[in-house]
Structure formats: C-alpha cells, structure tokens
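>>> here is the input, now give the coordinates:
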Amino acid sequence: MKQRRVLLLVLSGVCMPLTAHAYVDPGTGMLVWQGLIAVVGAFLVFVRNPVAAFKRLIDRIKRK
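Sure, this is the predicted structure:
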C-alpha cells in the first residue's frame, strides 16, 4: 500500500510540468474591481434603505 503511494507520488512529479505557462488577461483586474464596486453598491442599496425605512417606522411609532 505504501509502495503505491510512493509510486503515485513519483509519477505525478514526473508527469507535471515545472512551469505553468498561464496567462492572465489585463482586463481581469478591472473585472475584479467592477465586481467589488457592484458588491458595495448592492450593499448600500439593499441594506441601507431597509435600515432607514425601519428607523422611520420606529420614529413614527414613537411620535404616536
């Protein structure tokens, strides 16, 4: 059993390349920034407005 693991480790080390030759498009960074800005905007619209509406409701109840 241990010999199989060693053999598998050796074979995987031999078969895998040393370098990745990967390419990241320059537009990927802008896509990440756009996503982060969208998350912040969605948070402000969908969390901030209901909180403000809830506060207005509490103020109305306190006035009565």
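>>> drop to CA atoms for contacts and neighbour counts, all remaining ones
Noted.
>>> chain center to the one helix or strand Lys55 maps to, what's the gap?
According to DSSP states H and E, Lys55 maps onto helix 49-63. Chain-centre distance of helix 49-63: 33 Å, with CA atoms, centre = their mean, to the nearest Å.
>>> run through who's touching that helix.
With contact meaning CA atoms under 8 Å, 6 or more residues apart in numbering, helix 49-63 is reached by no other residue.
>>> sequence B follows; please return its structure for comparison with A:
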Amino acid sequence: MSDKLLNKFFLFIIIILCITSDAYAYIDPGTGSFIIQSILAIGGAIVFYLGYPIRILKNIYNRIFKKKSDSKENQTK
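Predicted coordinates:
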C-alpha cells in the first residue's frame, strides 16, 4: 500500500516540475548584495565557530606527539 502512495507522490512531483509558468519577477541589486552578504556572513560564522575546536584539537595532537618525541630524545641522551 505504501508503494502506491510513494508512486503517486513521485508522479505528483514530476507533474509539478514539468508545468511551467512565467513569473514576471526580478531580483533588484539590493537583494543581490544582501544574498552575497548573507553568504559571506555564514562563511565567516563557520570559520569562527570551527576555529576554536580545531585549535583545541591541534593542541592535544601537539601535546601527544611532543611528549613522544621528548621521551625519545631523552632516551637517546
């Protein structure tokens, strides 16, 4: 029974995508600059948000491998 429903759903989506009409709409320059600003703001937020955890992981990684290299240097001396 769910297969029939799924087939009808996909048929409905295909029909909706095939029917086209004119929109008579435009994007003014203000909207375009707003979209660009939004994309840049999202990118900056991602860099800022992920920057701190990456620094923490780098510090942990450096501590682990620095201890191993220090212990190897101490053993050779």
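>>> can you give me the TM-score here?
The pair, once superposed, lands on a TM-score of 0.54 when counted by TM-score structural alignment, normalised by the length of structure 1; 47 aligned residues with a CA RMSD of 2.1 Å.
>>> before we move on, back to that, counterpart of the helix holding Lys55 of structure 1 in structure 2, which residues?
Mapped onto structure 2 using TM-score structural alignment, helix 49-63 of structure 1 spans residues 52-66.
>>> also stretch 32-40 of structure 1?
If you align by TM-score structural alignment, stretch 32-40 of structure 1 falls on residues 35-43 of structure 2.
>>> mean deviation of that stretch from structure 1?
Once the two models are superposed, stretch 35-43 of structure 2 sits on average 0.6 Å from its counterpart in structure 1 (mean CA distance after the TM-score superposition for structure 1).
>>> how far away from the center of its chain is that stretch?
13 Å.
>>> now do stretch 32-41 of structure 2
That offset, for stretch 32-41 of structure 2, works out to 16 Å (CA atoms, centre = their mean).
>>> tell me the spacing between Ala22 of structure 1 and Phe54 of structure 1.
Distance of Ala22 of structure 1 to Phe54 of structure 1, given as CA to CA, to the nearest Å: 50 Å.
>>> neighbour-wise, which of the two wins?
Phe54 (12 against 6; other CA atoms under 10 Å).
>>> quick one: the most centrally placed residue in structure 2 and Leu40 of structure 2, what's the gap?
The centre of structure 2 sits closest to Ile46, judged by CA atoms, centre = their mean, with a distance of 8.1 Å. Going from Ile46 of structure 2 to Leu40 of structure 2 by CA to CA gives 10 Å.
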